[in-house]
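Novice: Build me a structure from this.
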Amino acid sequence: MVPHLTTALTGPLLSLEKRILEAMPEIEHWFRLKWQEHSVPFYASVDLRNAGFKVAPVDTNLFPGGFNNLNRDFLPLCVHAAMSAVEKICPDARRFLIVPESHTRNLYYLANVAALAYILRHAGLEVRVGTLIPDITRATPIALPTGETITLEPMHRDGDRLVLAGFDPCAILLNNDLSGGVPQLLEGVKQPIIPPLHAGWHTRRKSVHFANYSRVAAEFAALIGIDPWLIDPYFETCGRINFRERKGEECLAAKVEAMLEKIRARYRENGITEEPFVIIKADAGTYGMGIMTAKRPEDVRELNRNQRKKMAVVKEGLAVSEVLIQEGVYTFESINEAVAEPVVYMIDHYVVGGFYRVHTGRGKDENLNSPGMHFVPLSFETACSLPETEARPDAPPNRFYTYGVIARLALLAASLELEQTDPRRAGGAT
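Specialist: Prediction:
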């Protein structure tokens, strides 16, 4: 099943998809050159929004947690991409240790870890799963909803190496976004840690990522002759905000108003009659926390106590002091009247699949990455790398190819971001 694009405003998007299909050889050549210049992240996922007149990334995750939601028919793609990624990091690697989030109760997240381990094992590695949970003091099997069992094992240090009992890994694969900081156990580890520690949310900022994305999008747009706004959401930042104490509120409201007017001007230029909106989100953090929609500056000023409380903290209970104000991109894709948005997964520089995030309890102008009984992932039916040039630009293989191109632009932006924030480049410690 592929979501229906429920909007009459498909003209600009069809033109964009058509141009991307026509420029496929140029695009693939451009990406090949870029990956000769820059190191690709080990893996990533990108949340996209399709407004019918615009397709753009709204979030890039460097510790993706939904491999269990991918179409199993694409597992060979995942395995081959993992082989490529491993060869670049540690050509003679034999053993990988996965360090996941500390979510023993979230069995669906652990199913993701099991899927990731499956991919790595089939790439020719011995794989075990460690844990940072102090209560787990011995190998602990956990039954998963899939019928599988995953075993979490306590980790310890042997000098400058991170090991399990009887297992000394060649490399450490983090599937933990380090929102709460770098655990002491991981500091000064000799083995390669991937993604690097500075990719964690304790240092990473969404504003840095989207600044790099804007740079990438502008170059790409010039390459194929399109308006970069069609693939790039505006953004602004607001620092020193305190939602609980209502400090910085007027600054935030003023920036929201300026952003809305900027979007409104673009809508007028393109004959778009929808109401502009912005998404306000914590500049660091994930899991759909610390996010709100605003269509007027008063939406910021009129937050009630409970709303301010929800905006004040994110994962690990971290206080929000910096926010990203991002142009809201509607999603006009829907399945059975439930809004949907594509999430594209990549290993190395290969698109290995994706799924649709579907939420019946949310609207076309709201964040869908949020808790809800109706959250249903819907795997992509076709790969994102095999467009059918003779078919319509909006045929599923071609739409998925467009999604894959935009996701790879975000992946390239993440590469630039990690280069810029690498402490070794700044003369710091690794």
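
Novice: For the rest of this, base every contact and every neighbour count on C-alpha atoms.
Specialist: Will do.

Novice: what's the helix or strand for Lys309?
Specialist: helix 305-312 (DSSP states H and E).

Novice: for that helix, which positions count as buried?
Specialist: Arg308, Lys310, Met311, Ala312 (16 or more other CA atoms under 10 Å).

Novice: okay, these in TSV with distance to Arg157 next?
Specialist: Shown next, in TSV, are the buried residues of helix 305-312 (distance: CA to CA, whole Å):
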residue	distance to Arg157
Arg308	42
Lys310	38
Met311	38
Ala312	36
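
Novice: List just the nearest of those to Gly147.
Specialist: Lys310 (35.2 Å; CA to CA).

Novice: give the contact list for the closest one.
Specialist: Residues in contact with Lys310, defined by CA atoms under 8 Å, 6 or more residues apart in numbering, are Met289, Gly290.

Novice: And it, how far from Ile325?
Specialist: Distance, Lys310 to Ile325, by CA to CA, to the nearest Å: 17 Å.

Novice: Next: Glu274.
Specialist: Taking CA to CA, one finds Glu274 at 19 Å from Ile325.

Novice: Following up with a second sequence; could you model it the same way so I can compare the two?
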Amino acid sequence: MPVPHLSNVQNGPLLELERRILEAQPQIEHWFRSQWCAHATPFYGSVDLRNSGFKLAPVDMNMFPGGFNNLNTDMTPLAVQAAMSAVDKVCPEAKSVLLIPENHTRNTYYLQNVAALVRIFELAGLKVRLGTLNPEITEATELTAANGAPVRLEPVERRGNRLVLADGFNPCMVLLNNDLSGGIPPLLQNIEQNLMPPLHAGWAVRRKSHHFQAYDEVAQDFAQLISIDPWLINPLFASAGGLDFQSRQGEQMLADTVSDLLTRIRVKYREQGIEHDPFVIVKADAGTYGMGVMSVKSPEEVIGLNRKARNKMSVVKEGLAVSEVIVQEGVYTFETVEEAVAEPVVYMMDRYVIGGFYRVHTGRGVDENLNAPGMHFVPLSFETACLPDRQGNPDCPQNRFYSYGVIARLALLAGARELEATDPDYE
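Specialist: Purely as a prediction, here's the structure:
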């Protein structure tokens, strides 16, 4: 299994961070246990990390992960155990689950992800069927995933306050692998069955800025626990609204926001003795799939965007217009897999790390978004279920991957707090 190469010139501060994490491992695990007693775990999630050698931080957290097919299959037993734990919390008596995927059925790699999810939950002892919200699918339809796995989609029906399939399949639980970018369909509202993740986890409600606000608090608490500067694990950010990229409305306000954030990053770079040029990532505050994203090194770059750039920034998935963005501190990635720029993506179910992969892009630079056409994936070799080797060096692969799992779980905890803050029924 490939292990990333990290430039030795860059690993001083990160090595110290990894050493702190390794030394504090018992306290860290105890702290996480106490946090999960106070906050309900998201059902599942994935976290994009960036490792610059001087900083290790999450840059995105997905509540509806779509890359289970990219995980190392050696980790399947752990994923099955985590699935059992996640289901037990929601519906201990569950025998069956209706899995509702995204509507983009032409993406055969996404269908491979669906097939991988089905396999995990079947191995966990559940009968799994696939229901679709796609209006184009009006009867049971057989599709084929990229690896040849069969995927059978059936239209979802509603009887009373329950979701069922045409033959009467009436599941105990409904699992969404659909991020609701296009809004919350009435079909899903006020159903009796346990629905996971909840509707307010979808992009119809969720905002990246809310997540990083919650992460800000988590990072402060964790930094205090292991005595580090929270900036080492936390990207600075700001948000901007009232934008219309096509008509250039809000352009100057966005440039001012970029300028302010770059100034704050330069202060931290000077403090830490970092000689790189700071940059920020401007991205849609709601949305996934790497759409509506640009890398910026000066405020002038967001003024007078050409038509191609305006088109790229103005819409995201489902053709939704972008009026709100998060401006996030860019974190360089100095990791490479086979000489191509790479970033780790960590997958979790319930409170457990169940694997991950490197997102690799041969055509992108160390300061660019890698979630773009042309990317490919290399499974992470999380050894011994992402447990550390406390006798090993802090930067050996096993311990580096443990550090990745710790930072990813911090983002998962932020996701838990974020869901509490946006839950219409939370008291």
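
Novice: With neighbour numbers in mind, choose between Glu274 and Ile325 of structure 1.
Specialist: Ile325 (26 against 10; other CA atoms under 10 Å).

Novice: Assign a three-state SS to that one, would you?
Specialist: Judged by DSSP: H, G, I helix; E, B strand; the rest coil, the three-state class of Ile325 of structure 1 is strand.

Novice: how about it, what's its partner in structure 2?
Specialist: Aligning on TM-score structural alignment places Ile325 of structure 1 opposite Val327 in structure 2.

Novice: Verify the contact between that match and Val293 for me.
Specialist: No: Val327 of structure 2 is beyond contact range of Val293, at 9.9 Å (criterion: CA atoms under 8 Å).

Novice: And the strands in the stretch 101-250 of structure 1, which stretches?
Specialist: 126-131, 140-143, 149-154, 156-158, 161-163, 171-175, 193-194, 235-238 (DSSP state E, counting those that start in this stretch).

Novice: can you check the stretch 251-400 of structure 2 too?
Specialist: Counting by DSSP E, counting those that start in this stretch, the strands of the stretch 251-400 of structure 2 are 280-284, 293-296, 325-329, 335-337, 340-349, 352-361, 376-379.

Novice: The fifth one against structure 1, how far on average?
Specialist: Taken over the aligned residues, the distance from strand 340-349 of structure 2 to structure 1 averages 0.3 Å (mean CA distance after the TM-score superposition for structure 1).

Novice: helices or strands next to that strand in the packing?
Specialist: With contacts defined as 3 or more CA pairs under 8 Å, 6 or more residues apart in numbering; DSSP states H and E, the packing partners of strand 340-349 of structure 2 are strand 44-51, helix 76-90, strand 335-337, strand 352-361, helix 397-422.

Novice: Which strands or helices does the second one pack on?
Specialist: Other helices and strands packing on helix 76-90 of structure 2, by 3+ CA pairs under 8 Å, 6+ apart, are helix 108-123, strand 340-349, strand 352-361.

Novice: Please work out which residues of structure 1 line up with the second one.
Specialist: Just to be clear, that refers to strand 340-349 of structure 2. Going by TM-score structural alignment: strand 340-349 of structure 2 matches residues 338-347.

Novice: give me the stretch of structure 1 that stretch 279-292 of structure 2 matches.
Specialist: With TM-score structural alignment as the criterion, stretch 279-292 of structure 2 aligns to 277-290.

Novice: hmm, back to that, could I get the strands of the stretch 251-400 of structure 2 as a markdown table with distance to Gly45 of structure 2?
Specialist: Below are the strands of the stretch 251-400 of structure 2 laid out as a markdown table (distance: least, CA to CA, whole Å):
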| stretch | distance to Gly45 of structure 2 |
| --- | --- |
| strand 280-284 | 19 |
| strand 293-296 | 21 |
| strand 325-329 | 20 |
| strand 335-337 | 23 |
| strand 340-349 | 5 |
| strand 352-361 | 10 |
| strand 376-379 | 17 |
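
Novice: Can you say which of those strands is nearest to Phe43 of structure 2?
Specialist: Per CA to CA, nearest to Phe43 of structure 2 of those: strand 340-349, 6.0 Å.

Novice: between that closest one and strand 44-51, how big is the angle?
Specialist: 150 degrees (axes from the mean of the first three to the mean of the last three CA atoms, to 10 degrees).

Novice: Contacts made by strand 340-349 of structure 2 with the rest, please.
Specialist: Contacts for strand 340-349 of structure 2 (CA under 8 Å, 6+ apart): 42-51, 65, 79, 82-83, 86, 333-336, 353-366, 370, 380, 404-405, 408-409.

Novice: Show me just the buried residues among the residues you listed.
Specialist: Buried members of these, scored by 16+ other CA under 10 Å, are 42-51, 65, 79, 82-83, 86, 333-336, 353-362, 364, 366, 370, 380, 404-405, 408-409.

Novice: what's the nearest residue to Glu318 of structure 2 if we skip its chain neighbours?
Specialist: Closest residue to Glu318 of structure 2 apart from its sequence neighbours, by CA to CA, 6 or more residues apart in numbering: Gly182 at 5.8 Å.

Novice: Which residue in structure 1 aligns with the one you found?
Specialist: Matched to structure 1 by TM-score structural alignment, Gly182 of structure 2 sits across from Gly180.

Novice: separation between that match and Glu381 of structure 1?
Specialist: Using CA to CA, one gets 36 Å for the distance from Gly180 of structure 1 to Glu381 of structure 1.
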